[in-house]
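Peer 1: No letters, just coordinates:
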């Protein structure tokens, strides 16, 4: 796995966090500006639901960033591509599919 690929993954995660944060802030601002009773609105999802959905997506994006950062640290330490559980090499195909994986397929199952 190249540092370039991890750098691209990190950039994508940061962009996703920024976009979700803007969207979350817009939903919060819209809910503060409105006095609508969204809990009983038959027209669709409530503002509270949208806010919680965005909060969950934002948390997921932050976890993704943390995983990428851990992989970058492993590259710098020379331990990237080695299973954290058994120490065996992680198959290149697994690293290609999941660049932030920390375990070999045997330990993951």
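Peer 2: Alright, I've got the coordinates. Owing to the predicted nature of the structure, the values given are computational and were not obtained by experimental measurement.

Peer 1: From now on I want contacts and neighbour counts done on CA atoms only, so please keep to that.
Peer 2: Will do.

Peer 1: Report the contact partners of residue 95.
Peer 2: Each residue near residue 95 by C-alpha atoms under 8 Å, 6 or more residues apart in numbering is listed here: 1, 81, 101.

Peer 1: could you measure the second one against residue 101, distance?
Peer 2: Spelled out, that is residue 81. Note on residue 81: its distance to residue 101, by C-alpha to C-alpha, to the nearest Å, is 8 Å.

Peer 1: and the strand or helix carrying residue 29, what does it pack onto?
Peer 2: Element membership for residue 29 (DSSP states H and E) is helix 3-33. Judged by 3 or more C-alpha pairs under 8 Å, 6 or more residues apart in numbering; DSSP states H and E, the packing partners of helix 3-33 are helix 47-77.

Peer 1: Run the chain-centre distance for the helix it packs on.
Peer 2: 3 Å (C-alpha atoms, centre = their mean, to the nearest Å).

Peer 1: So which bits of that helix are buried?
Peer 2: Across helix 47-77, burial judged by 16 or more other C-alpha atoms under 10 Å covers 47, 51, 54-55, 57-58, 61-62, 64-65, 67-72, 74-75.

Peer 1: Take this one as well and set it beside the first:
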């Protein structure tokens, strides 16, 4: 998104640009999550057919560790998707780009770096 003065934020262009960006990011995350879900299903299916004692395998990580790592990554992506869903709702209601604490505009650079940002830099701490 391109930055600009506050009057530019009030216009349809800012909201449309923000909506397009957020929707692209949401679609990308949904696709990545679907892939990770498939990976988890394959990993679970493979471990059911295996008699391997992976806990004592000196060659690498255990299957349980790999599952936990994938589950953690998936949970992080789901959380980010929820943040983007919330950003989409703020766009729809016209509050996107305003700090949830002070109501002032969130800097364009912050929104470019974190499109789901709810607060300005001052209140992000």
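Peer 2: Sure thing, it's come through. Predicted model only: the values in this text are computed from it and were never measured.

Peer 1: Quick check: buried residues in the helix holding residue 29 of structure 1?
Peer 2: 6, 9-10, 13-14, 16-17, 20-21, 23-24, 27, 31.

Peer 1: Structure 2: matching residues for that one?
Peer 2: Helix 3-33 of structure 1 corresponds to residues 19-49 of structure 2 when matched by TM-score structural alignment.

Peer 1: One more: stretch 55-65 of structure 1?
Peer 2: Residue span in structure 2 matched to stretch 55-65 of structure 1, by TM-score structural alignment: 71-81.

Peer 1: related to what we said a few turns ago, check the mean deviation of the helix holding residue 29 of structure 1 from structure 2.
Peer 2: Helix 3-33 of structure 1, aligned to structure 2 and superposed, deviates on average by 0.7 Å (mean C-alpha distance after the TM-score superposition for structure 1).

Peer 1: What of stretch 53-72 of structure 1?
Peer 2: Its aligned residues in structure 2 lie a mean 0.5 Å from stretch 53-72 of structure 1 after superposition (mean C-alpha distance after the TM-score superposition for structure 1).

Peer 1: ok, residues contacting that stretch?
Peer 2: Outside stretch 53-72 of structure 1, the residues that touch it by C-alpha under 8 Å, 6+ apart are 3, 6, 9-10, 13-14, 16-17, 20-21, 23-24, 80, 99-101.

Peer 1: got the contact list for residue 96 of structure 1?
Peer 2: residue 1.

Peer 1: Quick one: map it onto structure 2.
Peer 2: Structural alignment (TM-score structural alignment) places residue 96 of structure 1 against residue 112 in structure 2.

Peer 1: Tell me how many other residues surround residue 119 of structure 2.
Peer 2: 22 (other C-alpha atoms under 10 Å).

Peer 1: repeat for residue 56 of structure 2
Peer 2: When neighbours are defined as other C-alpha under 10 Å, residue 56 of structure 2 has 10 of them.
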